[in-house]
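Asker: Output the structure for:
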Amino acid sequence: MPQDPFAWTTAALETRRAAGLLRTLCPRPAVSPLLDLAGNDYLGLSRHPRVTAAAAEAALRWGAGAGGSRLVTGTTELHARLEAELAEFCGFEAALVLSSGYAANLAAVTALTSHASYEGLIVSDAYNHASLIDGCRLSRSRTAVAAHAEPEAVRKALEAHEGQALVVSDSVFSVDGDAAPLAALAAVCREAGAGLLVDDAHGFGVLGPGGRGAPHAAGLSGAVGTVATVTLSKSLGSQGGAVLGPAPVIAHLLNTARTFIFDTGLAPAAAGAALASLRLLRGEPERAERTRAVATGLYERLRAAGLDATRPDAAVVSVRAPSPGTALAWAADCRAAGVQVGCFRPPSVPDGISRLRLTARGDLTRAQLATAADTVIATAPAAA
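Answerer: Have a look, this model is predicted:
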């Protein structure tokens, strides 16, 4: 009987199970009776009739898949329109659409730091998303991890380095929903001559005038030395990602970013849906304001009940739990009561603290908001 080289995985799974950290998949039905506060459909556009119709029309016209990489057959007229309208809406010179926000971050970090003449430094916020962290690792550049949301820590890291540097940060951090001090970070970068890369996955569609994003709100759209990434899977309710920046930077990514060059292009249905959502957002800018108002209302109700909820800077509200097992049971109790919430546990959380993560969708009614808050409060463990 040959020895199983993967036998160790069984023991690893049991260790995770005993610690309350085992992850499992839970397929959802097409129509769920649950009130969803777990996903990232911040503006409630993923099922909007104009968005789903655009996705269907694109699939019928262009096919189910892109058919190849963007540089071969995977670029359609939809991709080109989406890139042009994204760049214009967010205030950048150009955009490049990729198959996911994860791929967009990998492309931006590696292409801007891995070229032959680059012997510089990356300064990364300690709470950055995994895609930025992986981009730093793949770039093989020296990386300094700066204390969370502290521009002075970034300044010190840059002062200790001579040569090129890139500062990378989420605009809104996905776990607690707190915003990065982008204006202060940009000032530090200008003083040091460093570039700034902002992952605006959780700010785009929610922050800035009409949802134009956190860089726009901070006066950084189109600024020299600033590049941003966005996802199409959150506020736009579709799938994919994009890099926004100066035209030469985007052209450089098109020619060098491996997650763009060697990946199949975004499916036409996703591109069509994202374009329809973007046009809806442009025509209905109040959607962004409504999402922020829902987040604030949810936070205030939870805090008034004595729960350790974080003040939202965008659409995410998190509520801390005493332990991973308690968080998992709390989320299960919410689900049993008809409300689906996110449950974040180590190692997905950089501070090691488990919590419920609630998404304040802009299409929630006042009655639904009240139901969600009341359910989280009623099911809360005694020590939460």
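Asker: use CA for all of it now, contacts and neighbours both
Answerer: OK.
Asker: Pull the contacting residues for the residue nearest the centre of the chain.
Answerer: In the chain, the C-alpha nearest the mean C-alpha coordinate belongs to Ala201, at 3.4 Å (CA atoms, centre = their mean). Applying CA atoms under 8 Å, 6 or more residues apart in numbering to Ala201 gives the contacts 101, 170-172, 229-231, 234.
Asker: same thing but at 10 Å, please
Answerer: Contacts for Ala201 (CA atoms under 10 Å, 6 or more residues apart in numbering) come out as 101-102, 129, 170-174, 213-214, 228-235, 241-242.
Asker: In strands, which of these appear?
Answerer: Of the contacts of Ala201, the ones assigned to strands by DSSP state E are 170, 228-231, 241-242.
Asker: now, which of those residues sits nearest Leu298?
Answerer: The nearest member of the ones in strands among the contacts of Ala201 to Leu298, counting by CA to CA, is Asp170 at 23.0 Å.
Asker: What sits closest to that closest one if chain neighbours are left out?
Answerer: Closest residue in space to Asp170, ignoring its immediate chain neighbours: Asp199 at 4.5 Å, by CA to CA, 6 or more residues apart in numbering.
Asker: circling back to that earlier point, in ChimeraX, how would I select just the buried ones from the contacts of Ala201?
Answerer: In ChimeraX syntax, the buried subset of the contacts of Ala201 is picked out as below (16 or more other CA atoms under 10 Å):
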select :101,102,129,170,171,172,173,174,213,214,228,229,230,231,232,233,234,235,241,242
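Asker: next up, for comparison:
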Amino acid sequence: MLLAVNDPLGWLDVRAGERVRAGLRRELRARGPVTGMIDLASNDYLGLSRRAEVAEGAIEAVRKWGTGSTGSRLVTGTTLEHEELEAELAEFVGARAGLVFASGYAANLGVVTALSGRGSLVVSDAGSHASLVDACRLSRARVEIAPHCDVEAVDRLLAERTEERALVITDSVFSADGDLAPLTELHRVARARGAVLVVDEAHGLGVRGTGGRGLVHELGLAGQPDLVITATLSKALAAQGGVVLADERVRAHLIDSARTFIFDTGLAPAAVGAARAALRLLRREPEMAIRVRTRAAEIARISQVPQPDSAVVSVVIGEAQRAYDAAQACRARGLSVGCFRPPSVPEGTSRLRLTARADLTDAEMATIATVLTEVLADARRAEAAPA
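Answerer: Sure thing, here's the model as predicted:
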């Protein structure tokens, strides 16, 4: 009690100490415009963030529309450029309509909360992204968490519901492990039970499907009226923002009801222009989607882990501090890698998260092989050593 009286934020020091001891303290690391590092940490899957055409798309949009969108989408924040991007993205993935949000996080919050609410059920995969988890918390619906990729559990939860409306939500490609959701089976169950399937294609767009059209398109589910796609523009499309791709009725409802659309400032013109330019490049060079998966397979072989279904290669180390140390060892050798620790992943499964890029060169791959072979050998020896 005295601690709270004398220093009401003193508990922050206690929590910080706990995180340090558990190997979970996080830090911001500012990078310069040129790092000299080989990047296996970002989500720039197609390597488009430095392409001149994408930069020029952003610059041209700023020249034309200004630096900011100047308001919410319903006031002054919608330009012709926004609507053209929405139409182009919808046509690309085979959806009937699109609606752009300020971020992928906002798109997930907006669509889940607007399509659920009190008196409805939301069934979420245990591996769903944090944005979908938070959407569930804000939805005011009854929320049930199904075991990872367990279609039978989803079916049972839908069958047992008393609510009239229901959503099933999942990533298409799960961000930590890079594995694929059983979308065909989930859609079959959702349709049979009168539910809507919401699929986050953040890590599928640009990577899976013909020319990078996503896993929904690859499986022949595009355009189904009871399936809603969300995606981010900040990964394969090298920009920023999010989008919902769905039936026209869903788009109209979100414009009326999605709070993260109504009350947020519209996506900045630079991001819109960059995303459109990146999408044009992907149409022109559809083989990029194949190249990124090929590079991911090579990285998996080097790391001695199973072949991935996406651009994400997950190398489980185990203990959080050991995973952090391995990531730092990679960095010291000129290789930037992701390090996922709790709460991003379950306790005891901390890992290096390696993300492939379509533009990795053979010389970079040779360096990657040398660094990962050395670092992972050391990490595995440490893991096997008696405590």
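Asker: about what we covered before: what is the burial count for the residue nearest to Asp170 of structure 1?
Answerer: Other residues lying near Asp199 of structure 1 total 30 when counted by other CA atoms under 10 Å.
Asker: Relative to Ala107 of structure 1, how far out is it?
Answerer: Separation of Asp199 of structure 1 from Ala107 of structure 1 (CA to CA, to the nearest Å): 12 Å.
Asker: residues shared between the contacts of the two?
Answerer: Shared contacts of Asp199 of structure 1 and Ala107, counting by CA under 10 Å, 6+ apart, come down to 101, 131-132, 229, 243.
Asker: Reformat these into CSV and put distance to Trp62 of structure 1 next to each item.
Answerer: Shown next, in CSV, are the shared contacts of Asp199 and Ala107 of structure 1 (distance: CA to CA, whole Å):
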residue, distance to Trp62 of structure 1
Gly101, 22
Ser131, 30
Leu132, 32
Thr229, 26
Val243, 23
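Asker: how about Val122 of structure 2, what's its match in structure 1?
Answerer: With TM-score structural alignment as the criterion, Val122 of structure 2 lines up with Ile122 in structure 1.
Asker: can you list contacts of whichever strand or helix holds its match?
Answerer: Using DSSP states H and E, Ile122 of structure 1 maps to strand 121-125. Contact with strand 121-125 of structure 1 is made by 109, 113, 132-133, 136, 139-151, 153-155, 157-158, 161-170, 180, 194-197, as judged by CA under 10 Å, 6+ apart.
Asker: same thing but at 7 Å, please
Answerer: With contacts defined as CA atoms under 7 Å, 6 or more residues apart in numbering, strand 121-125 of structure 1 is touched by 141-149, 154, 164-169.
Asker: Next, the mean deviation of it compared to structure 2.
Answerer: Superposed on structure 2, strand 121-125 of structure 1 shows a mean distance of 0.5 Å to its aligned residues (mean CA distance after the TM-score superposition for structure 1).
Asker: and the residue mapped onto Glu57 of structure 1 from structure 2, how many neighbours does it have?
Answerer: Superposed on structure 2 with TM-score structural alignment, Glu57 of structure 1 falls opposite Glu60. By other CA under 10 Å, the residues close to Glu60 of structure 2 number 16.
Asker: Thank you kindly, that will do.
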